[in-house]
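S.K.: Quick one, what's the 3D model for this:
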Amino acid sequence: MHRLTVALLAAVDSVVAAAVGVTAVLAPMTLVWVFGLAAVDWGALWPASATIWQLGHLVPVEISLAEDYLVHAGVSDDAATFTVSLAPLAFTVFTAVAGIRSGIRASRAEAWMTGALSGGVVFTALALAVALTAANETAATDPVLAVVAPSLVYAVPLVLAAIVTEWREAAEGPVADVRDRAEGESGRWSEVPGEIARGIALSVSALVGAGALLVALAITVRIGEILALYQSAHVDGLGAVLLTLGQFAYLPTLIVWGMSFVAGPGVLLGTGAAAAPGGTTVGVLPGIPLLGVVPEATSTWLLLLVLVPIAVGAFAGWVARSRLATSGVEEWAPRIVTLVGIAAGAAGAVAMLSWAASGSIGPGRLAEVGPEAGAVALAVGLEVFVGAAILLLSPRGALAWMAGADAPDAAGFGAPDRASETVDLGTRGERPTPPLD
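M.R.: Below is the predicted model:
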């Protein structure tokens, strides 16, 4: 495909990604302005929508409440200014997925650098336009971060997806040359980078899936508390719909919280409050219905959740060991490097997710909410390492025995060779002819 065509398609992808994200905020906000407010201030509609979009792309928002509002609401002056930085990750996920799709398309069009440059520049220009037009007195953002953070959310997945696709599919190009050189220098090491990447992807995907399953179970079990919080909010039909949409935007954030809970460290719920398998201390939380999933107490049986990341690591190790063995790699060094790479990569990935899913939601004790990235990374790294080590570093004969094959012989080299033991069953697909009487 012509490079100009690739550049135009990548630019269109970035425009669509930004436009859909902003519209997802602007549409319900317009309904509020039209049906929910007696005096419509159209001049505040766009800045409010744009600021929410920026928050969804990891841009902290500095809230400054007016003095008359503080008096009317009975709020102390200490809470007049605070930061909201807990991002609704649904926007982040959508933009990242859009970047991934654009990167894959540009790579398959054999012009991934052109597509990445075009898409990144156009999305950055759009983020700059949003930042310049979103300024308002109540909710302020750092002008540099308001451009850089959304741009990185889109550009980094785009470039990574393009490079991975090039590595896997391209026949020529800079990435293909590096791949061919790496595979040609040492046969026993050529499979290691791919198995590390595959193991990290499997581990992180499974952990996020475990977090999503935990959140689904918590919502099912504590649906009564969630409905009670809806009733206590005293909102009309339009307010209930908007409140639900806002909580859907934070659902990926809650899933990362669930992942952190499964890993063991749990999540902070404000200064001095936390929810973890080892124990829960819950203070006064905002009356958000979705926070009804947080239990007042936990059982010691939940400590068994630590087995989930270990099992995830074991599965990743089994996949890597099987593929390495198929390629004839049985030396210790490649397996050890693969093990360390999978554990370290999984730890780094969950640290980034935990950082993105934490922040501030209000003044005072609500300034620290979400998982601690360092603690979650350490826990997941150790757990995945233990699980993967069981399969990656076990003797080959032991793995064959666990898989149901014949037990290894005394020397530990596996079952005896049975290739010479053949049985004549006739032609394949036919029953053997019985003897004549």
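S.K.: For the rest of this, base every contact and every neighbour count on C-alpha atoms.
M.R.: Fine.
S.K.: can you count the residues close to the residue lying closest to A274 once chain neighbours are set aside?
M.R.: Setting aside the residues directly before and after it, A274 is nearest to L268 in space (CA to CA, 6 or more residues apart in numbering), at 4.3 Å. By other CA atoms under 10 Å, the residues close to L268 number 23.
S.K.: For A19, give its distance to E185.
M.R.: 46 Å (CA to CA, to the nearest Å).
S.K.: show me where the chain has strands.
M.R.: Along the chain, the segments classed as strands by DSSP state E run 61-64, 81-84, 139-140, 267-269, 274-276, 279-281, 369-370.
S.K.: Which one, of those, ends up nearest to M402?
M.R.: Checking the strands of the chain against M402 by CA to CA gives strand 274-276 as the closest, at 33.9 Å.
S.K.: Show residues contacting the closest one.
M.R.: By CA atoms under 8 Å, 6 or more residues apart in numbering, the surrounding residues in contact with strand 274-276 are 261, 264-269, 280-282, 294-295, 298.
S.K.: How about stretch 29-45?
M.R.: Contacts for stretch 29-45 (CA under 8 Å, 6+ apart): 26, 49, 238.
S.K.: Kindly recompute the last result at 10 Å.
M.R.: For stretch 29-45, contacts defined as CA atoms under 10 Å, 6 or more residues apart in numbering pick out 23, 26-28, 46, 48-49, 134-136, 236, 238-239, 242.
S.K.: one more to put side by side:
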Amino acid sequence: MHRLLVSLLSALDALVAAVVGVAVAVAPLMVLWFVVFGTPDLGAIWQTSAAIWHLGHAVPLAITLPAEYLAQAGIDPSLASFVLSLAPLGFAAFTFLFAARSGARAARAGAWLTGVATGTIVFTAFAVGVALTSAAEVVSVSLWQAVLFPSAFYASGLLAGAVRVAWTDGDEGIVDSIRLRLDRAGHAWPEVPGLIARGTALVVTALLGAGALLLAIALVVRAPQIVALSQSANLDGFGAVVVALGQMLYLPTLVLWAVAFLAGPGVGLGAGAVVAPGGTQLGILPGIPVLGVLPESSSPWLLALALLPVAAGAAAGWAVRSRLSPRGSSADAETTGILVALTGAIALFSALAAALLAVLATGSLGPGRLAGIGPDAAAVAIAIGVEVGLGAGILLLAPRRGAGAGRDTAFAPDGDRSRR
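M.R.: Just a heads-up that it's a prediction; the model follows:
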């Protein structure tokens, strides 16, 4: 009965997450359609909402413009078909965070495997239903991508939330057996996986916060350019609202661009155009108002932004070292091994997280030079790994004052820095 209740609650969570995600697209479209056209076309609204939901979960959309529209707009027929794949990550972020909450609750109930399995199955079933009922002539998606990508975001959130709680509180199952094996290693090794996760999470959170702050500053500084682009588009009320809502959904993506910028590699805008602290080269950009946030030139002083990932690594190193507790032998070789392992692991996993986020923030916004824009995942991963590793190493590997010969106070519990 206990597992049945967990299954029911996990299924309900999955259904709510999926429905709310689609409703975020359906509700404004319904209102706008009613205001502008009168009687809503429910079929068109559903197809459009599903396409937005799919794109928000990194599902590429294949766009095929009808011939009559090309003739009326005077568009080159060679540009009639293109792929739209730059995701408005607000949808994916909501799905992941909602799933993490559900997974954590299942873990607290002592049945996280059941909760993860049930939630994933229900969300996948919903994704299948959306994919099968939203086919359209203008916009099409690959069925396997439309099912797999949204489900992967939800399943990864479930696992992240469940494993975090199970590792902290115990689960009398897989996680506890892993911890038991680590406990047999002695010293502070059993704490290492949790400390690596804590340090990596701190780094990623700090980088996202720094990126959001940098984007906010850029929006204020570049506000005149954004307003000018908005005015030059000559949009009516309906168009202005649609563009504004679309730009809001892309704010998380722009935050990831800002992270790539402060890390150093910057953001590629296709056809050799790039925006980076070391140099900016802009070509002709589409008249999307929010792209006015991109600077037209760079200053060497902006290279100092690379200190922010270093500071994030240092903060993670301080947080991790302050939580190490004494276990068994305090031999210098083993102590140094643990600190080196923590430094390398935090740098590595931070780099992998940065690479994943860069991939999610890269894609196509249209035909031609817009077919591939966003940060270079490999370059961002290398830059973040080096910068975070440097900062973490400074705090983790530097000797502590008061450490006597043959001893290291790094493993003293919080509030106790006396010699042992």
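S.K.: Going by distance to E62 of the first structure, which of the contacts of strand 274-276 of the first structure wins?
M.R.: Once CA to CA is applied, the member of those that ends up nearest E62 of the first structure is L269, at 20.2 Å.
S.K.: Excluding covalently adjacent residues, which one is nearest to the closest one?
M.R.: Going by CA to CA, 6+ apart, L269 of the first structure has V369 as its nearest residue, at 4.9 Å.
S.K.: Now check the second structure for the residue matching the one you found.
M.R.: In the second structure, V369 of the first structure lines up with I373, judged by TM-score structural alignment.
S.K.: Does its match touch L86 like I think?
M.R.: Yes: using CA atoms under 10 Å, I373 of the second structure makes contact with L86 at a distance of 8.0 Å.
S.K.: So which of those two has more stuff around it?
M.R.: Remark: of I373 of the second structure and L86, L86 carries more neighbours, 28 against 22, as counted by other CA under 10 Å.
S.K.: Verify the contact between that one and L269 for me.
M.R.: No: if you go by CA under 10 Å, L86 of the second structure and L269 don't touch, sitting 11.9 Å apart.
S.K.: what do those two both touch?
M.R.: In contact with both L86 of the second structure and L269: 362, 364, 370-374, using CA under 10 Å, 6+ apart.
S.K.: ok so, going back, how close does the residue nearest to A274 of the first structure get to T281 of the first structure?
M.R.: 9 Å.
S.K.: follow-up on the earlier one: out of the contacts of stretch 29-45 of the first structure, who has the most neighbours?
M.R.: Highest count within these by other CA under 10 Å belongs to A134, 23 neighbours.
S.K.: quick one: the aligned residue in the second structure for that one from I52 of the second structure, how far?
M.R.: Applying TM-score structural alignment, one finds that A134 of the first structure aligns to S134 in the second structure. Separation of S134 of the second structure from I52 of the second structure (CA to CA): 11 Å.
S.K.: which residues do these two both contact?
M.R.: Joint contacts of S134 of the second structure and I52 (CA under 10 Å, 6+ apart) are W46.
S.K.: chain center to stretch 241-261 of the first structure, what's the gap?
M.R.: Mean-position distance between stretch 241-261 of the first structure and its chain equals 13 Å (CA atoms, centre = their mean, to the nearest Å).
S.K.: what's the residue nearest to I63 of the first structure when sequence neighbours are not counted in contact with, if anything?
M.R.: Distances taken as CA to CA, 6+ apart place A139 nearest to I63 of the first structure, at 4.7 Å, with adjacent residues excluded. By CA under 10 Å, 6+ apart, the contact set of A139 of the first structure is 47-48, 51-52, 60-65, 81-84.
S.K.: just H54 of the second structure next, same as before
M.R.: H54 of the second structure sits next to 22, 48, 60-61, 85, 87-88, 91-92, 127, 130-131, 141, 145-147, 149-150 when contact means CA under 10 Å, 6+ apart.
S.K.: corresponding residue for G110 of the second structure in the first structure?
M.R.: In the first structure, G110 of the second structure lands on E110 (TM-score structural alignment).
S.K.: quick one: the residue nearest to the spatial centre of the second structure and A381 of the second structure, what's the gap?
M.R.: Closest to where the C-alpha atoms of the second structure average out (CA atoms, centre = their mean) is L357, at 4.9 Å. As judged by CA to CA, L357 of the second structure and A381 of the second structure stand 10 Å apart.
S.K.: residue boundaries of the helices in the stretch 1-150 of the first structure?
M.R.: 3-31, 42-55, 67-73, 89-108, 112-133, 143-169 (DSSP state H, counting those that start in this stretch).
S.K.: Please apply the same query to the stretch 301-437 of the first structure.
M.R.: 307-326, 332-356, 373-392, 396-402.
S.K.: I am finished for the moment; much appreciated.
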